[in-house]
Each structure stands twice: as C-alpha cells, then as structure tokens.
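In: Predicted model and sequence below, questions to follow.
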Amino acid sequence: MSIRVRRVYDPPEPGDGVRVLVDRLWPRGLSKDAARVDEWPKALTPSTELRRWYHAGEGAYEEFAERYEAELDAPEASEQLDHVRELARAGDVTLLTASKTPEQSHATVLVRLLNG
C-alpha cells in the first residue's frame, strides 16, 4: 500500500494505482481522457471559501491545514476519506492535484490523515 501525490498534469504512470482527483475544480486545459482520473470525491476537497482564503495569501499553510482538517470532520467528507483509505489498503493510490506546490497543498494533509 502506498499513497502518493502527483500533479494531475503529469502523465499517468503504471505505478499510480487508483488515481483520485482531490481538487474541487476540474484542471484547466486538461481533457478527461488525458487525466485518467478514476475517482473524484468532491467532498474531500477544501471548501470554496477556504480555498479562496488560502490562495489570497490571508493565512499560513499551518492554519489552512487546521481549517481543512476541521472541514474533513463533516459526515460526507469523513465517509469519502474512509473510502480512499480502503482503496489504499487494497493497493496503490495517487492523489492528483493541479497545485503548483503539492507539498504545501491540501493533498499533503490528506496523505497524513490517510496514513494516520
């Protein structure tokens, strides 16, 4: 079992396993065929308000991560988090994001929670 994060714009690799898009918006300029997304659990994505707040530079990554974790306590998000955890128990999972800095994105928070 492995969970990793990749940019959705990078070409798919054989070791990706189940490819899960974890962005609320579809990646700009990318066709669904090229993305090869297997799952798109929108309830796992940060809310529009939180995403806008973070991208506006109004807060630090640590505060963003705390707020995002709080959002993931919602029933639908928690259910989808458990679903992705089950996928990871069965094999490899790649979380896909359009973020230019995946290491400072919500995807990193997800990996930590999924591995925890």
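Out: Right, received. Where do you want to start?
In: alpha carbons only for contacts and neighbour counts from here, please
Out: Will do.
In: how about the strands of the protein, start to end?
Out: Counting by DSSP state E, the chain has these strands, from start to end: 3-7, 18-21, 93-97.
In: Now do the second one: distance to the chain's middle.
Out: Yep, that's strand 18-21 we're talking about. For strand 18-21, the separation from the chain centroid amounts to 9 Å (computed by C-alpha atoms, centre = their mean, to the nearest Å).
In: one more structure, for comparison:
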Amino acid sequence: MIRVRRVYDAPEPAADGVRVLVDRLWPRGLSKEAAAVDSWPRPVTPSAELRKWFHAGGSAGEFRRRYEAELAEPAAVAELERLRGLAAEGPVTLLTAVRDPASSHAAVLAELLGAGAG
C-alpha cells in the first residue's frame, strides 16, 4: 500500500509504515524528529529546475510529462525499484510539504509506484 500525506501532519505509526520524504528541499520549520522520516531519496524528487519552471506558471500536464522523464533516469529508476520493494513488504507513505498532496508530484510518484508493482 502506498499513501500520500503532508509531512506536517502527525505521523500515524500504525498506518504509515515506511515514511519517505519526496520533496527536494527539507520542509520549512519542521525538525527531523517531528517529521519522523525514514528515507529521503532525492533521485525521485522533482529537480530544482522543474520546480522553478512549474512555480513560474507551468501547466500540470507538462509538469507530469517532464517529471516522468526525470524518473526515467537510471538513479531514479533504481530508487523506484527500491521503493516498490518496500511497498511489497508493507505500507509506504510518501510525504510532501505541498498543500494539496493529491494534486502533487507525490501523487504522480504514488501512481507510478503502484503501476509498477504488479
């Protein structure tokens, strides 16, 4: 099972499983202890260039296309496989600081991880 949640929400130990931060930057104002992050795999986070492009007015569809292209890079592919392995063993929660995780890169990542897990 792969979940997507805000990193600022309180951890749910019984449901979260492995907590994976999928943002390129550490969440503002949050201590490492409070975040309770188990893994921070930067190869699967959107690049700084992609984030800047999107925040300057890029479209969601084009963002997804560019992000998926970044996830096709060898380091990202290896990390995706590692995350799929973790998900096969138990719950994995993808954490992001964005206000709407369901409409973010974390949701795209969760979808790709789920699609590759079968």
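Out: Sure, I can see it. Keep in mind the model is a prediction, meaning the values are calculated, not measured.
In: mind putting the strands of the first structure in CSV, mean neighbour count and distance to Glu69 of the first structure included?
Out: Formatted as CSV, those follow (neighbours: other C-alpha atoms under 10 Å; distance: least, C-alpha to C-alpha, whole Å):
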stretch, mean neighbour count, distance to Glu69 of the first structure
strand 3-7, 19, 18
strand 18-21, 23, 18
strand 93-97, 25, 17
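In: Distance to Thr48 of the first structure added to these, as CSV?
Out: Formatted as CSV, the strands of the first structure follow (distance: least, C-alpha to C-alpha, whole Å):
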stretch, distance to Thr48 of the first structure
strand 3-7, 20
strand 18-21, 16
strand 93-97, 15
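In: Would you mind telling me which of those is nearest Trp53 of the first structure?
Out: Ranking the strands of the first structure by their distance to Trp53 of the first structure (criterion: C-alpha to C-alpha) puts strand 93-97 first, at 17.9 Å.
In: tell me the contacts of the residue most central in space within the second structure?
Out: When the second structure is reduced to its mean C-alpha position, the closest residue under C-alpha atoms, centre = their mean turns out to be Val22, at 3.2 Å. By C-alpha atoms under 8 Å, 6 or more residues apart in numbering, the contact set of Val22 of the second structure is Trp40, Pro41, Arg42, Val44, Thr45, Leu94, Leu95, Thr96, Ala106.
In: Likewise for Val5 of the first structure?
Out: Thr94, Leu95, Leu96, Thr97, Pro102, Ala107, Thr108, Val111.
In: Go again with 10 Å.
Out: Residues touching Val5 of the first structure, when contacts are defined by C-alpha atoms under 10 Å, 6 or more residues apart in numbering, comprise 16, 19-22, 93-97, 102-103, 107-108, 110-111.
In: Thank you, goodbye.
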